[in-house]
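Visitor: Following is a predicted model, sequence given first.
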Amino acid sequence: MIEVAVRHTRGAFSLDAAFAAEGRVTALFGRSGSGKSTLVDVIAGLVRPDHGRIVVDGVTLLDTEARLRVPVHRRRIGYVFQEARLMPHLTVRQNLLFGRWFSRDRDGGPGLAAVADLLGLAALLERRPAGLSGGERQRVAIGRALLARPRLLLMDEPLSALDEARKAEILPYVARLRDEARVPIVYVSHAVAEVARLADTVVVLDQGRVAACGPAAEVLRRGALFPGRDTAETGALLQMRVAAHDDAFGLTHLDGAPGRLTVPSLPLPAGASVRIRVRARDVLVAREAPRALSARNVLSGTVTAVTPGAGAHARVEIACGEASLVAEVTRLAVHDLALAPGLSVLAIVKSVAFDEETIGVVEI
């Protein structure tokens, strides 16, 4: 459990943010300048706020009213920055063990071998940072922070300095860290895809204020919270399980709250749990069952809300079983189909709409 309530003014910028979150990953989301990094620095103890209270796992790290401020080196917080900040003259092994040096008086936590295995670093231990890719360097930085045996791990846009290929390389390791390391994470990002893949709770910041806070599946449906092109990336977040594979056609069938979904083949055994993001822009809405259609996913549902958006767009929320999908359509489509709450419709999603950005493994 993380509880944060902070007020701080720095020049013309004012931060007044409060939230409580319980889960493995809490994502701080917002455009540049919204206060994400400042808030993380306050949690870490790198910035002294004018007023504030921070509690992590029942331990109070800051309470300005009570004149309590735990020093940075006693907070037991690991920090992963945008840049890896490795020591170039040390090997990967030595960089990792530098984190362990800070935790000599702490019991428990994973050892070097366990962290190297978790982050795929075993084959890199004798190399130096200059011989590593950007994604490898960032994995070493995560391992170093983890070996400090933190009670909380802060990750400030750790993928922002990487290209798309390196981001795709490192995301599965961050997901594995979430599932296996047993250390709560506050993850800063301005990328919806990262937040949807990793977060249990999402805190949206806007101009230093909390615009929304709640379960990721709930917050990511609310397109109005996300600026510009990010709106098209929002939608439904679903927990599904692998039901079967169709090897002849390279497909995998998933079962979950909305029914059955068919996606490109996943290298996972039956029963594996996955998190699926169904982007609003990938959902079509029909009043009648389509004929001779290439899309494999046709789900029965009921319209629960229609919200006009900017310009020609509108968002339609559809209850499919116990799940809720979101479709981004034109306002003309809303008019022509007479879409309104209570109307029975079909939500249609192409199988090829799902890719490595929208499917993440939760557990096997």
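Guide: Perfect, thanks for sending it.

Visitor: alpha carbons only for contacts and neighbour counts from here, please
Guide: Fine.

Visitor: can you give me the helices for the stretch 101-250 of the chain?
Guide: Using DSSP state H, counting those that start in this stretch, the helices of the stretch 101-250 of the chain run over 112-118, 134-146, 164-180, 192-198, 216-219, 230-233.

Visitor: Below is an additional structure, to be compared with the one above:
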Amino acid sequence: MHADTFKLKVKPGKTYLLRMINAALNDELFFSIANHTLTVVETDAVYVKPIKTKVVLITPGQTTNVLLKAKHKSPNASFLIAARPYATGPASFDNTTTAGVLEYEQPNNANKNKKLPLLKPALPKFNDTNFAMQFSKKIRSLATAKFPAKVPRKVDRLFFFTVGLGLSPCPQNQTCQGPNNTMLAASINNVSFAQPNIALLQAHFFNKSKGVYTTDFPANPPFKFNYTGTPPSNILVSSGTRAVALPFNASVEVVMQDTSIIGAESHPLHLHGFNFFVVGQGFGNFDPSKDPAKFNLVDPAERNTVGVPSGGWVAIRFLADNPGAWFMHCHLEVHTSWGLKMAWIVNDGKGPKQKLPPPPSDLPKC
């Protein structure tokens, strides 16, 4: 073990709170400590029903608090703290393991100079989608009087988003390696987001959206196909700066469906400005006639980032009670750079505290 490897020193019988955040740009991570059980008590700054687990899955940008109960007696060993990628896409990835060491305080300096054996945890296979799905389904809100789960029961606006990869025409005067001079792109509902030169929030607040963005983002994919089966023959995506405009306090449901275009892949989707409730998820194609009946509207997980399952779907609900312009995007940085993002424009409400405030007077000029 390298000299500067992180060491977590613990006392026998004590309980420790570990605050975890996945700061990786392009990797979802499995995390485990050899021979120890972790108790998940919080995700994305929201308390959850305690979950005992040997392995935690955490996607880029997610936070998770776990309780670590140290053994009652100092064991004659040290324990590897390990994290390595959960990866499902067709692209190559760095399948290395980052590591630290859990060490126990030894009584009366016993074994101080003795090299203790290092025990290693058993992590899932890098593409274990079943573990990822089962772990995600275990996360439930407390849903108590003190910490209620305020899940929107009625839905004002319903959306079905396909999420995944495709191809786009190569930029003018450039040569790309894809078929017919194309390049990889990522999209939601076949729209690859084009970054504007003027901030969406600025254009929205000053009513100068013309030429910056449009509010015609599609509520459904442009055409239906077997989303997790054989891809369609045409996998070209469009490009544009398109958003969805929502009235203040609208209750929104979004079903996000992974596609097998280029390859099925888990996509950690992050929503700015809101928490949402994960009311349902599953493998295969979402069935609007059967799956909504199975939604959990009692104690679903409340999050700001959720993994769209590889070869599957996830359904979320949120209340649009925060006026402004808010991105929703994949937390895999490379996918965001390829255009896997969109924006919600939440309009002002009628009350004085339901309006977007003006920019500060000392805001630097561009």
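Guide: Great, that's in hand. Please read these numbers as outputs of a predicted model, since none were measured by experiment.

Visitor: Superposing both, give me the TM-score.
Guide: Once the chains are overlaid, their TM-score stands at 0.22 when taken by TM-score structural alignment, normalised by the length of the first structure; 133 aligned residues with a CA RMSD of 6.8 Å.

Visitor: Of the helices of the stretch 101-250 of the first structure, give the one that comes closest to residue 239 of the first structure.
Guide: Among those, helix 216-219 comes nearest to residue 239 of the first structure, with 9.6 Å by CA to CA.

Visitor: So which residues of the stretch 151-300 of the first structure form strands?
Guide: 152-156, 185-189, 201-206, 209-215, 235-246, 251-256, 259-264, 273-279, 283-286, 297-308 (DSSP state E, counting those that start in this stretch).

Visitor: Dump those to a markdown table, plus distance to residue 39 of the first structure.
Guide: Listed next are these as a markdown table, based on distance: least, CA to CA, whole Å:
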| stretch | distance to residue 39 of the first structure |
| --- | --- |
| strand 152-156 | 10 |
| strand 185-189 | 10 |
| strand 201-206 | 10 |
| strand 209-215 | 11 |
| strand 235-246 | 26 |
| strand 251-256 | 36 |
| strand 259-264 | 38 |
| strand 273-279 | 28 |
| strand 283-286 | 35 |
| strand 297-308 | 32 |
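
Visitor: longest strand anywhere in the second structure?
Guide: Taking DSSP state E as the criterion, the second structure has its longest strand at strand 157-169.

Visitor: what comes up buried for it?
Guide: Under the neighbour-count criterion of 16 or more other CA atoms under 10 Å, strand 157-169 of the second structure has 160-169 buried.

Visitor: Might you report the residue contacts of residue 329 of the second structure?
Guide: 269-271, 336, 340-342 (CA atoms under 8 Å, 6 or more residues apart in numbering).

Visitor: Which of those fall in helices?
Guide: Per DSSP state H, helices hold the following members of these: residue 336.

Visitor: how much space between residue 167 of the first structure and residue 10 of the first structure?
Guide: 32 Å (CA to CA, to the nearest Å).

Visitor: now swap in residue 329 of the first structure and tell me
Guide: Taking CA to CA, one finds residue 329 of the first structure at 42 Å from residue 10 of the first structure.

Visitor: So which of these two has more stuff around it?
Guide: The residue with more neighbours, out of residue 329 of the first structure and residue 10, is residue 329; 21 against 10, by other CA atoms under 10 Å.

Visitor: tell me which residues of whichever strand or helix holds that one are tucked away?
Guide: Using DSSP states H and E, the element containing residue 329 of the first structure is strand 323-330. Residues of strand 323-330 of the first structure classed as buried: 323-330 (neighbour count, 16+ other CA under 10 Å).
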